[in-house]
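In: Have a look at this prediction, sequence included:
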Amino acid sequence: MPVVTSKKGKIGIAVFVIAVAGSIWFSGLHEALTPERIKEEREVLHAFVEQNYVLSVLSFILLTVSTAFFVPGAIALVLAAGFFFGAIPGALFSVTGLTLGAVSAFLAARYVLGDWIQEKYRVPLAAFNQEMQNHGHYYLLTLRIVPVVPFFLVNILAGLTKISLKNFTASTSIGLLPASVVYSFAGRKLGSINSPRDVLSPGVVAALLLLAVLALFPVLLKNLRRIRNKDRPKRLD
């Protein structure tokens, strides 16, 4: 993974990220990324997709990338993807865009602040870094399956750790897939959906929670074994 070491390079990345986030925010784009707004324009958008499929896919992925820069609306976009592109293609396009956006935010956070934080707090972070190197991909996978922490915040916080870009990318793309498939399939009936809560039935929530537990199971099992071995009395020879 290339590393930006020069001061100008890091400042350039920071300016780029701030410019992208600011442009999207002040453009009001985040206000348009709601199921209601998309439903209002769905006939026009559907006609455009049919006439310009490749351009529509590329535009959708680029728009999805923007959700990594403090812009809400990822769920609405995945719903729209299912409606305009079909369930499976919509889910794949969504995961592609979300992963690219996550990686962009991750690298920006690492290059701008990550190196400085790791150097300044090298000793206090030693145990944490070791844990992240050993199990960080399990934690990240769990947070992607059940997004209890905002999407953009996970990207930034992960960039401040020692988790590798490879593990971050793989965990993000795999973890985003289950919920993306659920929302994309639901998006086929976009007209009857008023909010993301309409999609998350008790069964769907239970299935996602089960996947999250399974993703974290290796860490839980290892910690349980460590506790048992610690409490086990030592043999006297």
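Out: Great, that's in hand. Keep in mind the model is a prediction, meaning the values are calculated, not measured.
In: rest of the way, CA atoms for contacts and neighbours
Out: Noted.
In: Buried residues of the one helix or strand Ile18 maps to, list them for me.
Out: Using DSSP states H and E, Ile18 maps to helix 7-26. For helix 7-26, burial by neighbour count (16 or more other C-alpha atoms under 10 Å) applies to 10, 13-14, 17, 21, 24-25.
In: mind listing the strands for this protein?
Out: Here the chain has no strands by DSSP state E.
In: quick one, helices of this protein?
Out: Secondary structure of the chain (DSSP state H): helices at 7-26, 29-32, 35-40, 42-51, 53-65, 74-85, 87-109, 115-120, 126-145, 151-159, 165-186, 202-231.
In: Take this one as well and set it beside the first:
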Amino acid sequence: MPEAPKSGLAAKLPILLILLVAVLGAVLLRDRLSFAALAAHRETLLGWRDAHFGLTALGFVAAYSAIVGLSLPGATVATLTGGFLFGLFPGVLFNVTGATLGAICIFLAARSGFGARFAAQMEARGGQVAKLQAGLRDNELSVLFLMRLVPVLPFVLANLIPAFLGVRLSRFAITTFFGIMPGALVFTSIGSGLSGVFARGETPDLSIIFSPQILGPLLGLAALAALPMILKHYRRLP
């Protein structure tokens, strides 16, 4: 059962602030959180990493969490930065941790502000909407993994929709952490090779994720995530 919804402006304030910052960030930070900005400041970032590795790692995870949690532009560049600064490992761990913490922040803000009340209202109304909600809960883990493995939805919507459907925080956090890991591995790997890209004055080829050797395994993982849901459906057939 979803938690009892909170009421009042205080409960809605976090998600309203996130929406406001997201709009301002889209206007003011688009050029500051870009690949060109990373290229321009790469020597400074590497110097900080070499002199203060622990603080740089903590600062990077905190910055990545803020980018995701406040829905700011630059999440892809942040993932590339994690690979550039820290290599494939521990870079991918820092990337996934930062993204998951940010996703949890916006999930909690949405659930506190609107999500819990919306989920409770859907359940109370009954009918087809409540049946859909119940069906999603029956296949919660599979659906959440699929949302992460096959990112058809923008990342911010994949954080908000579970809050509006009454998903438990523990399941949201687990499926986010492991569901985004395959994609994070690809982009972190690209980031770990940016030194050569910078030397040639080029930009990274992010379309590699659509190549057969990358897309095939991702779709295979998506099929595995969907398998329990498919089996459950066929077991219910007469």
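Out: Yep, it's here. Every value quoted in this text rests on a predicted model; they were computed, and no experiment measured them.
In: sorry, back to before: quick one: the helix holding Ile18 of the first structure to the second structure mean distance?
Out: For helix 7-26 of the first structure, the mean deviation from the second structure after alignment is 3.3 Å (mean C-alpha distance after the TM-score superposition for the first structure).
In: and what of stretch 95-104 of the first structure?
Out: Relative to the second structure, stretch 95-104 of the first structure is 0.7 Å off (mean C-alpha distance after the TM-score superposition for the first structure).
In: any idea how far Ser6 of the first structure is from Ala170 of the first structure?
Out: Noted for Ala170 of the first structure: a distance of 28 Å to Ser6 of the first structure, by C-alpha to C-alpha, to the nearest Å.
In: Compare these two and say which is more crowded by neighbours.
Out: Between Ala170 of the first structure and Ser6, Ala170 has the larger neighbour count (other C-alpha atoms under 10 Å), namely 15 against 10.
In: Trace that one over to the second structure, please.
Out: Matched across to the second structure, Ala170 of the first structure falls on Ile174, judged by TM-score structural alignment.
In: out of the helices of the first structure, deepest packed?
Out: helix 74-85 (a mean of 26; mean count of other C-alpha atoms under 10 Å).
In: which other helices and strands contact that helix?
Out: Judged by 3 or more C-alpha pairs under 8 Å, 6 or more residues apart in numbering; DSSP states H and E, the packing partners of helix 74-85 of the first structure are helix 35-40, helix 87-109, helix 165-186.
In: For Leu143 of the first structure, find the nearest of those helices.
Out: Evaluated over these, closeness to Leu143 of the first structure peaks at helix 165-186, with 7.8 Å, by C-alpha to C-alpha.
In: Which residues does the closest one contact?
Out: Contacting residues not belonging to helix 165-186 of the first structure are listed as 1, 75, 78-83, 86-88, 90-92, 94-96, 99, 102-103, 137-138, 140-145, 158, 199, 204, 208 [C-alpha atoms under 8 Å, 6 or more residues apart in numbering].
In: Superposed on the second structure, what's the mean shift for it?
Out: Once fitted to the second structure, helix 165-186 of the first structure is off its aligned match by 1.0 Å on average (mean C-alpha distance after the TM-score superposition for the first structure).
In: and the angle for that helix with helix 126-145?
Out: If you take axes from the mean of the first three to the mean of the last three C-alpha atoms, to 10 degrees, helix 165-186 of the first structure sits at 20 degrees to helix 126-145.
In: what about helix 165-186 of the first structure, distance to the chain center?
Out: Centre-to-centre, helix 165-186 of the first structure and its host chain are 7 Å apart (C-alpha atoms, centre = their mean, to the nearest Å).
In: How about stretch 212-222 of the second structure?
Out: 19 Å.
In: And the helix holding Ile18 of the first structure, what does it pack against?
Out: With contacts taken as 3+ C-alpha pairs under 8 Å, 6+ apart, helix 7-26 of the first structure sits against helix 87-109.
In: Just send the buried residues of helix 7-26 of the first structure back as CSV, with distance to Val181 of the first structure too.
Out: Listed next are these as CSV, based on distance: C-alpha to C-alpha, whole Å:
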residue, distance to Val181 of the first structure
Lys10, 36
Ile13, 33
Ala14, 33
Val17, 29
Ala21, 27
Ile24, 26
Trp25, 27
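In: Closest to Val149 of the first structure out of those?
Out: Nearest to Val149 of the first structure among the buried residues of helix 7-26 of the first structure, with distances taken as C-alpha to C-alpha, is Ala21, at 19.2 Å.
In: Pull the contacting residues for Thr100 of the second structure.
Out: Taking C-alpha under 8 Å, 6+ apart as the definition, contacts of Thr100 of the second structure comprise 65, 173, 176-177.
In: Between the helices of the first structure, which one is closest to Ile193 of the first structure.
Out: Among the helices of the first structure, helix 35-40 sits nearest to Ile193 of the first structure (C-alpha to C-alpha), with 7.3 Å.
In: Which residues does that closest one contact?
Out: With contacts defined as C-alpha under 8 Å, 6+ apart, helix 35-40 of the first structure is touched by 32, 76, 79-80, 190-191, 193-195.
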